[in-house]
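A.B. asks: coordinates only, sequence not included:
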């Protein structure tokens, strides 16, 4: 049965591993400020466990790296698609991006083999009053236009 490492052994192992990383080059020392500031904030009582938990919960709801729009598409036929866009409930911008997201996806669909363009059949946007937050929505329908086969050139 393997033996557990003592805290002293773990510290020595971590120091040896970190020493091996130092051959890459000296990192900038600005990154040292973040852990130091965190230790000072905790020791002076500025940062508490409930406050930290609230910050993590707020980040999980707001998630600034998540896309602003959720896109769902439904194929209505061989050449027709319906695209439904819903903006995330809590956002910090992106209210005017609906048509850009719609057009980008329509261009991707029109890039399929056999198609050369798309035609917008319907476009509608508005706000749905959901609880607890109202949500921007947009609906669009497109028809893919088939590309014409190349015309053969007559030889004289």
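C.D. replies: Done, it's in. Everything numeric here is computed off the predicted structure, so don't read it as measured data. Numbers count the residues shown, from 1 in each chain.
A.B. asks: okay, CA-based contacts and neighbour counts for the rest of this
C.D. replies: Fine.
A.B. asks: Residue 143: helix or strand, and which one exactly?
C.D. replies: Element membership for residue 143, per DSSP states H and E: strand 135-146.
A.B. asks: actually residue 119, sorry about that
C.D. replies: Mapping residue 119 onto the secondary structure by DSSP H and E places it in strand 115-128.
A.B. asks: Work out the gap between that strand and the centre of the chain.
C.D. replies: How far strand 115-128 lies from its chain's middle: 23 Å, per Cα atoms, centre = their mean, to the nearest Å.
A.B. asks: just checking, what packs against that strand?
C.D. replies: If contacts are counted by 3 or more Cα pairs under 8 Å, 6 or more residues apart in numbering; DSSP states H and E, strand 115-128 sits against helix 98-110, strand 135-146.
A.B. asks: The structure to be compared is supplied as follows:
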């Protein structure tokens, strides 16, 4: 979803360079201020700038998104690999990888009619990108 937004933003910036003349003839944000209290006024342009910064920060951090993304791949009839990745900007959740792994395994056992599972392999680590991400992966063997 972020790639289309980036393309749209770059297209809009490219279009801005082709505008000629005195457009707009009046400012987009009027020269106004909000009188909050005696001696305290806030310029409307400061409010708009602050809202823009908060909006961008909310978009990047996305506090309502889950901390971990899980992907299960079937290796053979009873064997699965679960790969997990933690989002780059998060508020807690660093120690819950094994808990989520086991919860996913129990969900798979229930959904597919198995009686139990065995963890054949499990590992946690960090991938170093421009901002490091926590990752975890493991293999499950489902038992009838």
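C.D. replies: Looks like it arrived, so ask away. Quick caveat: nothing in here was measured; it's all calculated off a predicted structure.
A.B. asks: related to what we said a few turns ago, so which bits of the strand holding residue 119 of structure 1 are buried?
C.D. replies: Residues 117-118 are the ones in strand 115-128 of structure 1 that count as buried (16 or more other Cα atoms under 10 Å).
A.B. asks: Any chance of the helices and strands packed on strand 115-128 of structure 1 in a markdown table with distance to residue 77 of structure 1 and mean neighbour count as columns?
C.D. replies: Formatted as a markdown table, the entries for these read as follows, by distance: least, Cα to Cα, whole Å; neighbours: other Cα atoms under 10 Å:
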| stretch | distance to residue 77 of structure 1 | mean neighbour count |
| --- | --- | --- |
| helix 98-110 | 13 | 17 |
| strand 135-146 | 9 | 20 |
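A.B. asks: Between these, which one is closest to residue 119 of structure 1.
C.D. replies: Using Cα to Cα as the criterion, the shortest distance between residue 119 of structure 1 and these is 5.2 Å, found for strand 135-146.
A.B. asks: Do a quick rundown of the helices in structure 1.
C.D. replies: Under the criterion DSSP state H, structure 1 carries helices at the ranges 7-21, 33-43, 49-62, 98-110.
A.B. asks: Using a markdown table, please lay out these together with distance to residue 71 of structure 1.
C.D. replies: Written out in a markdown table, the entries for the helices of structure 1 read as follows (distance: least, Cα to Cα, whole Å):
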| stretch | distance to residue 71 of structure 1 |
| --- | --- |
| helix 7-21 | 43 |
| helix 33-43 | 37 |
| helix 49-62 | 18 |
| helix 98-110 | 8 |
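A.B. asks: Single out the most deeply packed of those.
C.D. replies: When you average the neighbours per residue for each of the helices of structure 1 (mean count of other Cα atoms under 10 Å), helix 98-110 leads with a mean of 17.
A.B. asks: how long is stretch 39-56 of structure 1 end to end?
C.D. replies: Stretch 39-56 of structure 1 has its terminal residues 18 Å apart, counting by Cα to Cα, to the nearest Å.
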